[in-house]
Structures are given as structure tokens and as C-alpha cells.
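Novice: Sequence and predicted structure are below.
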Amino acid sequence: MQRYFNSYIDNFKGFSREIWVLTLITYINRTGAMVMPFLTKYLHEEFFFSFNEIGWMMACIGLGSLTGSWIGGKLTDKIGYYTIMLSSLFLTGFGIIALMFLYDFVELCVGLFLITAIADMYKPAMYVAVSNFTNDQNRTRALTLIRLAVNLGIVSGPIIAGMLIQKDNYDLLFWIDGLTCIIAITTFMLLIDESKIYKARKTILRKKENKTLIQKSNIYDKNFVLFLFASFITAFLFFQLFTTIPLYNTEKLKLSEIEIGLLLSLNGIIIFLFEMPLIGFLETKKYKDTKIILSGSVFMTLGFFCLLISKSITIMALSIFLITIGQILLFSFSNTFAFNRAIKGHEGKYMALYTMSFSVAQITSPKVGFTVIENFNYFSNWLLMALVGIIGISMYYILDKNIKTENKFKIQ
């Protein structure tokens, strides 16, 4: 046990001060993100909006996420991630506080779209920031560290929010959510040395090396486009974990609230205990990113095949375990692949497209899943997801073969 603990701690070593600051502000920001998990409850119980109206509002959030990711990526390449991250956090903070003063359906739709767009400008900028303060040896672990901060924030934020809601204090949620964005931006400004930020980005050598490449759009990179479609498919599967699967546990398995909570927490526990050591181990083995991503898609798909025979909490736990292992392998190394694939000076655009693949999946996955369940049954939905997973595996397999061929040509 002591050996594992020492090994676990070793995986957190070797990061620059800036990476730890980015991790801290990400945790502060995600812990304070209390409004979104309870937004549908707030809109239905406080303003008596119909589920159809709430559905349109959720669509506005999805469109805002797509728009913000794209704009954030473009602006990151033009004016740098520092300005984009500061602007996004600052405007999001005040925007969330202002949201509590909106009551009309149209006002809320517009407000949610704008706030989400501004908030999601942060994502591609943050990815580029992390990559600029890392190297090839610790980049994947650094991105994993950021994801760990996100997961911890997602776990702790709703707990605090639930305690506040019990006291019927929705207004305080908006204030805390907004203020944590402002606290995050203040921490960022105080602890990050702006002079270090553009050291590699503006060098003449980089411009010369990529003078011809920069003219190419990422739409001509067929392997990157294939990667984006495969990323969409695996994200499409992943979002079932927090939408249709909890409902299945309630309606079909008849699990108690405690059992459902324990199952959902299993995902976070596995990530917290094993993600960093596993990523650290795989980095030392020098496996290709595409091989690891392919393995992750296999694990995630197997998780949905388990759901086809799920009749007990034990099988459900096995399914979540497999999906979580797939999540760890996929998302950790996909971030690295997307950044390494990017043309120098255009990293923001590439990371924006990668982020957008998740945004599209977040919009479509619940809609498709619930539609299949409503018109057919849960078994049909799990079968569909398993088949979709096989398509994802096939795409990653082709990607791996293409990259191998591409590397052979480079060597020649």
C-alpha cells in the first residue's frame, strides 16, 4: 500500500508552477459551477416553464457551447490564451449573476446562449495554455491533472448546491457561481507571469517552419477529421452515463437513491484513485496515442454490451467500471493527440474543433437515448449504443493504421 501511495504521489511531480495554478483555478471554477446541474429544476419549480420550453433552453445552451468553443479557438490563435481566459472568466462571472434577474422565456434563451458561449471560450484557450507550459513527456499527465480538478469540482459543487437548495436559496447559487469565476480570474492574474506566455508562440523560427503549413485548413487533414468523428461517437456513448443510465437504475433495476449515488460515485472514485498512475505508467511505456485511444474505445463499448445483460447492481457496477476505464484512456490521450496534430500557431482552432465534438455529443446523446427508450425500450438503446461503439472502434482502428502509414512516409 505504501509503495502504491509513493508511486501515486510521483505522478504529480514534474509540473511547472503555472500548471498547478491552472489546476487550482479550474477546480475553483468547476466547484462554483452550481447553477447548471440544477438549472432544469430551477426553471421548472421557480418559473413553471414546461418541459418543452426547458428543452429549448437546453438547446440554447448546447448551441452556445458550440459557438463559444469555435470563437474561443479562433481568438486564442489571434490574440493568445491569456486574454481569452481572463475575458471568459470575468464576463461569465457577471453573466451568471445577471441570469438570476431574467424571467421571460426569450430572455432566458438568449441569456443562456450568451453565457454558455462566453464560458466555453475558456476551454480551447485552457488546453493551449496547458500545452504551452508542458513538454512531450508530461503533457498528457498535465491534461489529466486538469481533468481530475474538473471531476473533483463537479463532485463537490453539486453537494454544496444541494445544501443551499434545501434552504430554498436559489439566488445564492447564482452569486456563488458568479463570484467563483471572479475569484478564479483574480487567482490567475496574481499567480501567472504574463511575460512567460508568448515565448514560444512568437518566435521567428516557428513562423518560418510553418509558413506554408499555416495556409492549410484543418479540414484538409483527413486523419484529424476522422479523429473528430470518432471522438464524437465515444463522447456520445459517454454522456449516456449521466442521462439514461441513472434512469434505468431507477425504473428497471429499482435501485435505491443511495445505491444509484454509489454507482455514480464509482466513476469519480476510479478516476481519482487510478487515472494518474495509469496515465503515468502508459507514458513511460511510450505507447502510441492512437493505440491507447483505440483500447479505450474497446473498453467503453464493452461497458455497453454489459448493459445488454444487466439485471443486477453487480453487472451495472462492472459496466460503469469498463466505461470509466475507457473514459480514462480515451479522453486523456485524445487531448494530447489533438494538440500534437495541430499546426503550430493554430492550436486554438484544433482544440476548439475537438471541444465542439463533445458539445455536439452532449446535445444529441440524451435526445437520441431518451427517444429510443420512449419508443422502444432500454434494451434497444443499449444495443444501439453498443453498435455505435463498434463504429467508433472501427474509426479509431483506421486512424491508427493511417497514422502508422503517415509516419512511414515521414521517415522515408
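Specialist: Now that the structure is in, tell me what you want to look at. Numbers count the residues shown, from 1 in each chain.
Novice: Could you use CA atoms for every contact and neighbour count after this?
Specialist: Noted.
Novice: List the buried residues for stretch 345-365?
Specialist: Across stretch 345-365, burial judged by 16 or more other Cα atoms under 10 Å covers 345-363, 365.
Novice: The biggest helix by length in the chain - contacts with which helices or strands?
Specialist: As assigned by DSSP state H, the longest helix anywhere in the chain is helix 378-411. Secondary-structure packing of helix 378-411 (3 or more Cα pairs under 8 Å, 6 or more residues apart in numbering; DSSP states H and E): helix 222-238, helix 289-307, helix 347-375.
Novice: just checking, what packs against the first one?
Specialist: Helix 222-238 sits against helix 289-307, helix 313-341, helix 347-375, helix 378-411, with contacts defined as 3+ Cα pairs under 8 Å, 6+ apart.
Novice: In JSON lines, list the ones you listed along with distance to R17.
Specialist: Converted to JSON lines, the helices and strands packed on helix 222-238 look like this (distance: least, Cα to Cα, whole Å):
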{"stretch": "helix 289-307", "distance to R17": "26"}
{"stretch": "helix 313-341", "distance to R17": "20"}
{"stretch": "helix 347-375", "distance to R17": "22"}
{"stretch": "helix 378-411", "distance to R17": "34"}
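Novice: putting a second one here so we can go through both:
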Amino acid sequence: MRTVRGWFQHTTGGLPRAFWYLWTGTLINRLGSFVLVFLAIYLTQERGFSASAAGLVIGLWGVGGAVGTTVGGTLADRWGRRPTLLTAHLGAATMMLALGLARPLWAVALGALLLGMFAEAARPAFGAMMIDVVPEKDRLRAFSLNYWAINLGFACAAVLAGFAAQAGYLLLFVVDAATTLVTALIIFTRVRETRSVPTGPARSDGRAPTGALRTILSDRVYLGFVALNLFAALVFLQHISMLPIAMGDSGLSPATYGSVIALNGVLIVVGQLFVPRLIKGRSRSHVLALAALVMGIGFGLTAFAHAAWFYGLTVLVWTVGEMLNSPSNSTLIAELSPAELRGRYQGVFSLSWQVAGAAAPVLGGLVREHAGNTTLWLGCAVVGGVMAVAHLVSGPARERRAAQLRSPSLPVRPVTVVRTPVPEAAEAAATGPAGPVRANR
């Protein structure tokens, strides 16, 4: 008992109160995250759209998300984390209801586009706020706990949505919108603005420095990491777009898909809290490479699945890779993000997910239609293997960059901040001399 209590204290103790409010909002929001899980089934079986039309709608969700993360990252740095989160959640709840009531394909497509934009605009602000409130030494635990909450909610939502859909698919949209509003209420009443006024090369009016886009585009180490995440997301998101269709072809019901995909959340809920201690002190490059390889194998096994238990086995395998990937990914992103550009860096990272969200269902549908189901899933395995090698090759450069951003005594290249020339009098009124760029998902 004393050992369990000590483990629990080590896992959850010492984290700031603001983190727990964000954690609670995450859990509530994910408990109602019914729509995206069942959108492909809803569009093909309830609405009678073709698989290609369903892929287009889900792809437009990703296109909207790409716009949302870009705008949301900029607003998080310029406007603030809190107002960005509030606006995004309120807009997402509204568009969730609109999508549920839409009937023509063009209206469904437009609703998905706008919903993706609002829903994903919250992601960079939330990630930046999480980094703001949690000290660097506690981030691995904090990100693992937040990921645990995401998947606890997801596991419950996947099962509940399967039964709720039997009462009418509109209920899925209503519940999802309601939980989004509750999350917005928690943020509004309990979480203060966490964006600090930048120092050093940032502007004296509290805004992020100019030339931010040029800074990010010149950061090859960071962009390389984002590119690897894009390929990982292209594989991972097949569980939303092509997996339910493959299971339907095997004669399995939507409720069975919900139960199978819920295994993903159940395994993470059971095991994710033990992952930080398991990977602590190990090479992040090796952990990320192993994660990519295991995830690829898991999706590759789907090529041979025809029964529910076999599909469940594949989900369990790629979930292990996901569990290894998430905390290492999140802490590395935090360390590679200069503090004054944190929202934008989070936005660019989230953009890789949105690009994948738009491309994964389209590419998956095309490969499946023209090359077959087996080729699709074995192709995922090949991508996982290539990513594993890429992580091993690029890992040392990432760790050097992270060390540069942590240490004020080391030069940081090529991350430079371009400043707009100001009169000497205005420059003299600035808060102080330029300081080092430091990184505090």
C-alpha cells in the first residue's frame, strides 16, 4: 500500500492547480468526443454517401484544422491563450450542432470544414498554456497525465457512442457540443491568462516578435521533426477513416468497431501512467524509433484481420507504439520551441496533424480503391520502418538544439528573431537588454 501511495504521489504530486483545471477540461471534452470517431460510419451508413465522399468530408475537416491551427497559434502568441481557447471552443460547439443538422453534401462538407477550423484552433493555445504552467522538470509527467485523460475520455466515448448512435446520430453531435461548452466554462471561470510578456528580442508591447514565420521556416531541425510527425499521423489516422470501413467490409457492426477502437483508450488508461518511469533517462531518439516501428507493425497486421478479435489485436499493438511516442513527442516539442514563439511553434506542429487529417482519408481511400486493402495496411508498416530509421539519424541534431535552447551560454542557430527597426527613443523605452532565447507540448 505504501508503495502504491508513493507511486501515485510521484506521478501526480506537485503539479500546479491550473494544470488540473486544464486536465479536467480535457477529460470532459473527450468524454463527449463522439463525432469524429463515428463520422465515417455516419456518412456512409446513415447518410448514404459513398466512401470517397466520406473521405472528402473528413479531409475537409483536416483542411479546416490546418487553417485553425495556423490562426490559433498566431492568436495564442498575440491575443493570448485564454481568449483563443474560449473563442475556439464556443465556435466548435456551434459548428458541431450545425454539422449534425446539415443535410446536403455541400452543407455537410462546409460544416466539417468550419468545425475543423474552430476545434483545432484550440490545440496550439492549449499546448502553449500547458507548457506555460508546468515547470520543465514536471512536463513528462504532466503530458502523460493529460494524454491519459484524453484516452480515458476516448475509451468511454467510443463505447457510449456506439450505443448512443442506436438512439439517433444527432445525439452524438448534441453531446459533443455540450461537453465542448463545459470545457469552455471551466477555462473561463478557473484558468487565468498564462502568456507572459516576452523579454529580450520580443516587442515591448507584449506581442510576439516580427519575422516569426521566417524564424520557423529557417529552423530545419524543428521542421524535420514536424515532417516525421506528419508521416506518423498519416499512418495513425487510418484508424478513423479506413479502419471502420475495413471492419464493415468484414461484416462487423458499428458497435463492434466502437468496442474494438475503445481498446486503444483502455490500454492507454491502464498503462500510460507507467510509461514516464519506463522511458525516463532513455534516449528519446531510440524511444521514438521504437514507437514508429511498433506502430507500423500494428497497422500492417490489419491486412490479415477479418474477425473482431484480430482487429482488436492490431489495435493493441499500434497502441503500444502510440503510448511510447506521445510523451517523448510532447516534451521534445516543448524543448524545441523558443518561449516567445511558443504558440506559433505549437501551431506548426499541430498543422502536421491537420495536413494528415486532410490527406490520410483521401490517400487511404485511393490506395484502398486502386491497390487493395492489403497494400494499404502493409504500406503503413513500410512507412513505420522508414520513420524509425529517420528518428535514429535525426535524433542527435534535435537533442543538440534542445540543449542550446536550455543553455543561455550556447549559441542558437538558425533560430534568429527578426525585429522591425524602431526609433532609438522607443528602443530605449524597452524593458531591458535582449536576453537569450529559451525554451520552457
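Specialist: Received the coordinates, thanks. It should be emphasised that the depicted structure is a prediction, and the values quoted were computed from it without experimental measurement.
Novice: Contact partners for Y170 of the first structure?
Specialist: 42, 164 (Cα atoms under 8 Å, 6 or more residues apart in numbering).
Novice: Next: the one 4 residues further on.
Specialist: Shown here is F174 of the first structure, whose contacts under the criterion Cα under 8 Å, 6+ apart are 34-35, 96-97, 99-100.
Novice: Looking at those residues, which is nearest E209 of the first structure?
Specialist: E209 of the first structure has its nearest neighbour among the contacts of F174 of the first structure in I96, at 42.8 Å by Cα to Cα.
Novice: so which strand or helix has the residue lying closest to that closest one once chain neighbours are set aside?
Specialist: In this structure, I96 of the first structure finds its nearest non-sequential neighbour in G178, 5.3 Å apart by Cα to Cα, 6 or more residues apart in numbering. G178 of the first structure is part of helix 170-191, with elements assigned from DSSP states H and E.
Novice: Same question for that helix: list its buried residues.
Specialist: For helix 170-191 of the first structure, by 16+ other Cα under 10 Å, it's 170, 172-185, 187-188.
Novice: contact partners of stretch 129-137 of the second structure?
Specialist: Contacts of stretch 129-137 of the second structure (Cα under 8 Å, 6+ apart): 15-16, 18-19, 22, 81, 139, 142, 194-195, 334, 440-441.
Novice: Would you point to the one among the helices and strands packed on helix 222-238 of the first structure that's packed deepest?
Specialist: helix 289-307 (a mean of 23; mean count of other Cα atoms under 10 Å).
Novice: compared with the second structure, how much does that helix deviate?
Specialist: Its aligned residues in the second structure lie a mean 3.1 Å from helix 289-307 of the first structure after superposition (mean Cα distance after the TM-score superposition for the first structure).
Novice: Give the other helices and strands that that helix contacts.
Specialist: Going by 3+ Cα pairs under 8 Å, 6+ apart, helix 289-307 of the first structure lies up against helix 222-238, helix 313-341, helix 378-411.
Novice: Identify whichever of the ones you listed lies nearest to T67 of the first structure.
Specialist: Using Cα to Cα, these put helix 222-238 closest to T67 of the first structure, at 16.5 Å.
Novice: Would you mind getting the average deviation of the closest one from the second structure?
Specialist: Mean deviation for helix 222-238 of the first structure: 1.2 Å (mean Cα distance after the TM-score superposition for the first structure).
Novice: okay, that helix sits on what stretch of the second structure?
Specialist: The aligned range for helix 222-238 of the first structure in the second structure is 220-236, by TM-score structural alignment.
Novice: buried residues in that stretch?
Specialist: 220-223, 225-226, 228-236.
Novice: With stretch 251-271 of the first structure instead?
Specialist: For stretch 251-271 of the first structure, by 16+ other Cα under 10 Å, it's 253, 255, 260, 263-264, 266-269, 271.
Novice: And for stretch 38-45 of the first structure?
Specialist: 40, 42-43.
Novice: okay if I get those residues as CSV plus distance to F5 of the first structure and secondary structure?
Specialist: Shown next, in CSV, are those (distance: Cα to Cα, whole Å; DSSP: H, G, I helix; E, B strand; the rest coil):
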residue, distance to F5 of the first structure, secondary structure
T40, 41, helix
Y42, 42, helix
L43, 45, helix
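Novice: Spit out the contact partners of K123 of the first structure.
Specialist: K123 of the first structure touches 69, 72, 352, 355, counting by Cα under 8 Å, 6+ apart.
Novice: returning to that earlier point: among the buried residues of stretch 251-271 of the first structure, which one lies nearest to V388 of the first structure?
Specialist: N267 (21.5 Å).
Novice: In which helix or strand does the aligned partner of that closest one in the second structure reside?
Specialist: When the second structure is aligned by TM-score structural alignment, the residue opposite N267 of the first structure is N264. Using DSSP H and E, N264 of the second structure sits in helix 254-271.
Novice: Next: A149 of the first structure.
Specialist: Going by DSSP H and E, A149 of the first structure is in helix 139-166.
Novice: angle of that helix against helix 289-307?
Specialist: 40 degrees (axes from the mean of the first three to the mean of the last three Cα atoms, to 10 degrees).
Novice: what's the spacing between helix 139-166 of the first structure and its chain's center?
Specialist: 12 Å (Cα atoms, centre = their mean, to the nearest Å).
Novice: That one vs the second structure, average offset?
Specialist: Relative to the second structure, helix 139-166 of the first structure is 2.4 Å off (mean Cα distance after the TM-score superposition for the first structure).
Novice: re the thing from before, can you tell which of the helices and strands packed on helix 289-307 of the first structure is closest to T290 of the first structure?
Specialist: helix 378-411 (5.3 Å).
Novice: burial measure for R78 of the second structure, as a count.
Specialist: Look at R78 of the second structure: counted by other Cα atoms under 10 Å, it has 18 neighbours.
Novice: ugh, wrong one, V106 of the first structure
Specialist: Count around V106 of the first structure with other Cα under 10 Å applied: 12.
Novice: Check the one 4 residues further on too.
Specialist: Other residues near V110 of the first structure number 15, with proximity taken as other Cα under 10 Å.
Novice: if I look at it, how far off is L91 of the first structure?
Specialist: 15 Å (Cα to Cα, to the nearest Å).
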